[in-house]
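[1] okay, structure incoming, though there's no sequence with it:
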């Protein structure tokens, strides 16, 4: 596993503890163990190309204002949920750190063209034979 490409300063992330949703009984109802992490992409210290690629993602966790919201509530302890939220944020930032490879257009090979034409001829013959038996 490689080291993280771009570390995120803690000052750029707003973390709020809240009560978790869903089943869990008394513990869920009285303990604020869920973590709500907010990261403003536009105001962050990330490089501009990282910001552009993050904002271009079709991710439902990114608001119209360019704020990434991550909610972690799968663990019983607040510390573990905080660590999970940080890990998800770092994973998302690392996923856009590498620029996408540019696609080089390619042409079909001669053999693939020939196979395609042969399959078209075969299909044409099947349809011709089918229509020829209907004329009675």
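    Cool, the structure landed. These numbers were taken from a predicted model, which means no experiment stands behind them.
[2] make it CA atoms for all contacts and neighbour counts henceforth
    Fine.
[3] which SS class is residue 99?
    Judged by DSSP: H, G, I helix; E, B strand; the rest coil, the three-state class of residue 99 is coil.
[4] what does residue 51 give?
    Per three-state DSSP, residue 51 ends up helix.
[5] likewise residue 38?
    Looking at residue 38 with three-state DSSP, the answer is strand.
[6] check contacts around it.
    13, 14, 15, 67, 68, 69, 70 (C-alpha atoms under 8 Å, 6 or more residues apart in numbering).
[7] same thing but 6 Å
    13, 14, 68, 69 (C-alpha atoms under 6 Å, 6 or more residues apart in numbering).
[8] sec struct for the residue nearest the centre of the chain, please.
    What sits nearest the mean C-alpha location of the chain, by C-alpha atoms, centre = their mean, is residue 59, with 6.2 Å. Classification of residue 59 using three-state DSSP returns coil.
[9] in addition, the following structure is provided for comparison:
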């Protein structure tokens, strides 16, 4: 049983990755109807190898690729050979997990400066006067 290092907080066992080879709709020439070169890689997001906060971020990032059982499905059919599609699928999975390992920075609330408020109000006043001129009503102010 081999383990795969993904990021500092995640290492996966090879047994957790389920691969299925299916017929590809992509390139393959005469082989496309005979050989199952596309790879369907399945990974259970409920795996104990994933820390809780990484799991939550992975579910959000993966979106529709996670089915109702909580299994992340990645289909790779970009290449003509099983091996290259297999590597592609694994790399895409690892990249998703690496992205989920990154803790997003908290947004720091800031207040607009007095000058920016004044600029905003000046532009609103100018725009308002332009529109008032279009109606034909004279400027009362």
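    Now that the structure is in, tell me what you want to look at. What you see is a predicted model, and the numbers here were worked out from it, not measured in a lab.
[10] got a quick PyMOL command for the buried subset of the contacts of residue 38 of structure 1?
    Remark: buried members of these, expressed as a PyMOL selection using 16 or more other C-alpha atoms under 10 Å:
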select buried, resi 13+68+69
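[11] so which of the contacts of residue 38 of structure 1 belong to helices?
    Of these, none are assigned to helices by DSSP state H.
[12] restricted to strands, list the contacts of residue 38 of structure 1.
    If you go by DSSP state E, the contacts of residue 38 of structure 1 have 13, 14, 68, 69 in strands.
[13] the last one maps to what in structure 2?
    When structure 2 is aligned by TM-score structural alignment, the residue opposite residue 69 of structure 1 is residue 73.
[14] the residue nearest to the centre of structure 1 -> structure 2?
    So residue 59 of structure 1 corresponds to residue 63, using TM-score structural alignment.
[15] ends of stretch 98-108 of structure 1, how far apart?
    29 Å (C-alpha to C-alpha, to the nearest Å).
[16] that stretch: how far from the chain's middle?
    Distance of stretch 98-108 of structure 1 from the chain centroid (C-alpha atoms, centre = their mean, to the nearest Å) equals 20 Å.
[17] for stretch 40-57 of structure 2, same thing?
    15 Å.
[18] list the buried residues for that stretch?
    For stretch 40-57 of structure 2, using 16+ other C-alpha under 10 Å, the buried residues are 40, 41, 42, 43, 44, 45, 46, 50, 54, 55, 57.
[19] what do you get for stretch 14-24 of structure 2?
    19, 21, 22, 24.
[20] the residue mapped onto the first one from structure 1 and residue 112 of structure 1, how far apart?
    If I follow you right, that is residue 19 of structure 2. Correspondence of residue 19 of structure 2 to structure 1, assessed by TM-score structural alignment: residue 15. Relative to residue 112 of structure 1, residue 15 of structure 1 is positioned 55 Å away (C-alpha to C-alpha).
[21] what do you get for residue 130 of structure 1?
    From residue 130 of structure 1 to residue 112 of structure 1 the distance is 27 Å (C-alpha to C-alpha).
[22] ok, residue 39 of structure 1 next?
    Taking C-alpha to C-alpha, one finds residue 39 of structure 1 at 49 Å from residue 112 of structure 1.
[23] again, but for residue 5 of structure 1
    41 Å.
[24] cool, and residue 81 of structure 1?
    52 Å.
[25] neighbour count winner among those two?
    residue 81 (21 against 10; other C-alpha atoms under 10 Å).
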